[in-house]
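Visitor: sequence-free structure coming up:
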C-alpha cells in the first residue's frame, strides 16, 4: 500500500515574544527614571542614570537571573533593588526617596504612556486571528505583562500568557516552550513563534520543534543565519503570507 508522502500538519498557533517585537519602551531608561525622580524633587542626568542602570541591570541579571526566582526573590523585589542601586550609583542615598521612586517606577511602567506599540503589531495580530490561528505569549518578563498588554490594548488578542517569572524559567531554556506546548494542546509542528532575539526566540523555539520566525527590524542578521530564509522578517507585515504557506499544507 502506497501511503504517499507524509505532509507536515498545518499551523494552529502563533506564539509571540513581546518586548521589542510587539512594543518597546517609549523613552530611554535614563529619561524615564529621571522623570520619576523629578516628582520627588531630584534632578539627575539621564545619560548618567542610563549608564548606571546598564551596569546594575547586568550585575543583577548575572547574579539573580530571571528576577532571582531561584534565590527566593520575585519581579517586584528584583526591580526595586535594581532601581535603588541605580540611583545609589548616581549619588542618591535617601532611603525614603529611594523607596518612593522605586515603588512608583515599578507600578508606572504598567501604563501605556511608557510603551510604544509598533505600527504593524495590532494589524498583524488581527490578520493572524482572521486566518483561524490562536495566539499566545511566551515572554521573558515579570508579572506586570498582563497589565501592560491590557493598557496597550493588546491583551484581548491572546489566549494565554506565559511569563518567565510565572514559569520560573526563562528563554532560551526549552522548558518554557514545553509549558507553552501544554497550553496549546498541540504538537510543536503545529506552532510558530515570533520574536526579535536570535538565540532566545529563534533558536530556542526551533530546539523543541516549533517553527521559529526571527523579526529583524534593524537588519542585524544575515539571511544565512535563518533557515529557511523566509523565516527572517524585516517587519511583521511579512508574517501573514509566510504563515499562509504553512496553513496551506496538509
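Guide: Noted; the coordinates are in hand. These figures come from a predicted structure and were not determined experimentally. Numbering: from 1, shown residues only.

Visitor: make it CA atoms for all contacts and neighbour counts henceforth
Guide: Will do.

Visitor: The nearest residue to residue 156 once chain neighbours are set aside: neighbour count?
Guide: Spatial nearest neighbour of residue 156, chain neighbours left out: residue 150 (7.5 Å); criterion: Cα to Cα, 6 or more residues apart in numbering. Residue 150 is flanked by 15 other residues according to other Cα atoms under 10 Å.

Visitor: and residue 150, what element?
Guide: For residue 150, the host element (DSSP states H and E) is helix 145-151.

Visitor: which residues are contacting the next helix or strand after that helix?
Guide: Per DSSP H and E, the first helix or strand lying C-terminal to helix 145-151 is strand 160-163. Residues from elsewhere that reach strand 160-163, judged by Cα atoms under 8 Å, 6 or more residues apart in numbering: 135-143, 145-146, 170, 176, 180, 183.

Visitor: Same check on stretch 58-66?
Guide: Residues from elsewhere that reach stretch 58-66 (Cα under 8 Å, 6+ apart): 67, 70-71, 82, 140, 164-165, 168-170.

Visitor: repeat that for 7 Å
Guide: Outside stretch 58-66, the residues within contact range by Cα atoms under 7 Å, 6 or more residues apart in numbering are 164-165, 170.

Visitor: Residue 100 - how many residues pack around it?
Guide: Neighbourhood size, residue 100 [other Cα under 10 Å]: 16.

Visitor: max-length helix in this structure?
Guide: helix 46-63 (DSSP state H).

Visitor: Give me the buried subset of the contacts of strand 160-163.
Guide: Among these, those scoring as buried are 135-143, 145-146, 170, 176, 180 (criterion: 16 or more other Cα atoms under 10 Å).

Visitor: can you redo those as JSON lines with secondary structure and distance to residue 238?
Guide: As requested, those are exported to JSON lines (DSSP: H, G, I helix; E, B strand; the rest coil; distance: Cα to Cα, whole Å):
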{"residue": "135", "secondary structure": "strand", "distance to residue 238": "17"}
{"residue": "136", "secondary structure": "strand", "distance to residue 238": "19"}
{"residue": "137", "secondary structure": "strand", "distance to residue 238": "19"}
{"residue": "138", "secondary structure": "strand", "distance to residue 238": "21"}
{"residue": "139", "secondary structure": "strand", "distance to residue 238": "22"}
{"residue": "140", "secondary structure": "coil", "distance to residue 238": "24"}
{"residue": "141", "secondary structure": "coil", "distance to residue 238": "26"}
{"residue": "142", "secondary structure": "coil", "distance to residue 238": "29"}
{"residue": "143", "secondary structure": "coil", "distance to residue 238": "30"}
{"residue": "145", "secondary structure": "helix", "distance to residue 238": "26"}
{"residue": "146", "secondary structure": "helix", "distance to residue 238": "26"}
{"residue": "170", "secondary structure": "coil", "distance to residue 238": "27"}
{"residue": "176", "secondary structure": "helix", "distance to residue 238": "26"}
{"residue": "180", "secondary structure": "helix", "distance to residue 238": "24"}
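
Visitor: okay, now the one to match up with it:
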C-alpha cells in the first residue's frame, strides 16, 4: 500500500495562504503586506505545531489531536498572524477556516492523477496520510474522487505525524504488514524519517529539485517520477 501526504504533496492552496490571510484581515481593517504575513505564518506554524500547542495547554499526550484541538490551534495561528480586534476575531477566523475547507481554494499538482493512475494500475492500494482535519475529505473527493483512496487524517486518527502512534494506528487499521506500507511526502521528518522508524518504507518528495539532478536514493522531484520508478521495481 502506498500512502501520500496531502498539502505540498498532492494539493496546494490557490490562492496562496498569504493572499487568503491578507483578504481576511481586510475584513477587520488590517492591512498587512504578503511578505509580513508569510513571515508571521511561518513563525506561527512552528510555535503552534500540535505538539507545542498541546504542551502549552498542559496536555499529557501532546501528539494527541482531534477536530476541536485543530480548530483551537488554528485560532491561535490566526491570532498570531493577524491579531484582529477581539470583536472581529470570530468573523476573521471563520472566514479563513471556511476558506481552506472549500475545494475551489485548493488545486492538485498536475502530476497527481497520472501518478495515481500508474500506481493503481500496478496493483497498489492507495491512501492519504495527512496532518489535517475533516475539511480534507471534500477536497480529495473533488479532485481525486475517481481513485479508491483510504484517508488517514490526523484529527480522525487521533495522533499527528511524526508520533509513532499515528503510523501504528494506520497500520492497525489497514491490516497490512509494516514492511509493505510505503509513505511519500514533502516533509523529511513526518513522511520519511518517522515512518521508517516504524518499519515502513518511505520516499522524500522534493518538488523544487530538478528531475535530472543527482539526488540521493529515495528522493524524487515529482510523483510521476516516483510512480514510474516504483511500478517498475
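Guide: Happy to help now that I have it. The structure presented is a predicted model; accordingly, all values stated were derived computationally and were not measured.

Visitor: what about the residue in structure 2 that residue 216 of structure 1 lines up against, neighbour count?
Guide: Taking TM-score structural alignment, the alignment pairs residue 216 of structure 1 with residue 206 from structure 2. Neighbourhood size, residue 206 of structure 2 [other Cα under 10 Å]: 20.

Visitor: which non-adjacent residue is nearest residue 206 of structure 2?
Guide: Among residues not flanking residue 206 of structure 2 along the chain, residue 221 sits closest, at 5.0 Å (Cα to Cα, 6+ apart).

Visitor: Likewise for residue 71 of structure 1?
Guide: Using Cα to Cα, 6+ apart, the nearest residue to residue 71 of structure 1 is residue 64, at 7.1 Å.

Visitor: Distance check, the one you found against residue 232 of structure 1.
Guide: Look at residue 64 of structure 1 and residue 232 of structure 1: by Cα to Cα, to the nearest Å, they are 32 Å apart.

Visitor: neighbour-wise, which of these two wins?
Guide: Using other Cα under 10 Å as the criterion, residue 64 of structure 1 and residue 232 rank with residue 232 on top: 27 against 16.

Visitor: What's that one aligned with over in structure 2?
Guide: Aligned by TM-score structural alignment, residue 232 of structure 1 pairs with residue 219 of structure 2.

Visitor: if I read this right, that match contacts residue 205, doesn't it?
Guide: Yes: judged on Cα atoms under 7 Å, residue 219 of structure 2 makes contact with residue 205 at a distance of 5.9 Å.

Visitor: which one in structure 1 is aligned with residue 129 of structure 2?
Guide: Checking TM-score structural alignment: residue 129 of structure 2 goes with residue 138.

Visitor: ah, wrong one, I meant residue 13 of structure 2
Guide: Here residue 13 of structure 2 is matched to residue 25 in structure 1, going by TM-score structural alignment.

Visitor: which residues touch its match?
Guide: By Cα under 7 Å, 6+ apart, the residues touching residue 25 of structure 1 are 114-116.

Visitor: mind listing the strands in structure 1 by residue range?
Guide: Along structure 1, counting by DSSP state E, strands occupy 13-16, 23-25, 115-117, 134-139, 160-163, 191-195, 211-215, 232-233.

Visitor: Who are the packing partners of the longest helix belonging to structure 2?
Guide: If you go by DSSP H, structure 2 has its longest helix at helix 67-82. Contacting helix 67-82 of structure 2 under the criterion 3 or more Cα pairs under 7 Å, 6 or more residues apart in numbering; DSSP states H and E are the following elements: helix 34-47.

Visitor: any idea how far residue 74 of structure 1 is from residue 148 of structure 1?
Guide: Taking Cα to Cα, one finds residue 148 of structure 1 at 18 Å from residue 74 of structure 1.

Visitor: ugh, wrong one, I meant residue 63 of structure 1
Guide: Separation of residue 63 of structure 1 from residue 74 of structure 1 (Cα to Cα): 14 Å.

Visitor: cool, residue 194 of structure 1 as well?
Guide: 26 Å.

Visitor: more neighbours, those two?
Guide: Between residue 194 of structure 1 and residue 74, counting by other Cα under 10 Å, residue 194 is the more crowded of the two (27 against 18).

Visitor: what's the matching residue for that one over in structure 2?
Guide: Using TM-score structural alignment, the partner of residue 194 of structure 1 in structure 2 is residue 184.

Visitor: Could you pull up the contacting residues of that match?
Guide: The contact partners of residue 184 of structure 2, taken as Cα under 7 Å, 6+ apart, are 3-5, 191, 202-205.

Visitor: one more time with 6 Å
Guide: Residue 184 of structure 2 is in contact with 4, 191, 202-204, counting by Cα atoms under 6 Å, 6 or more residues apart in numbering.

Visitor: now residue 29 of structure 1
Guide: Residues counted as contacts of residue 29 of structure 1 (Cα under 6 Å, 6+ apart) are residue 50.

Visitor: and residue 25 of structure 2, what pairs with it in structure 1?
Guide: In structure 1, the residue matched to residue 25 of structure 2 (TM-score structural alignment) is residue 37.

Visitor: Just want to check the distance between the nearest residue to that match once chain neighbours are set aside and residue 30 of structure 1.
Guide: Excluding its sequence neighbours, the residue lying closest to residue 37 of structure 1 (Cα to Cα, 6+ apart) is residue 101, at 6.3 Å. Going from residue 101 of structure 1 to residue 30 of structure 1 by Cα to Cα gives 13 Å.

Visitor: Same check on residue 84 of structure 1?
Guide: For residue 84 of structure 1, the distance to residue 30 of structure 1 (Cα to Cα) stands at 14 Å.

Visitor: now swap in residue 46 of structure 1 and tell me
Guide: Here residue 46 of structure 1 is placed at a distance of 4 Å from residue 30 of structure 1 (Cα to Cα).

Visitor: Name the residue in those two with the higher neighbour count.
Guide: Taking neighbours as other Cα under 10 Å, residue 46 of structure 1 and residue 30 compare with residue 30 leading, 20 against 17.

Visitor: What sits closest to residue 204 of structure 1 if chain neighbours are left out?
Guide: That would be residue 172: by Cα to Cα, 6+ apart, it lies 5.0 Å from residue 204 of structure 1.
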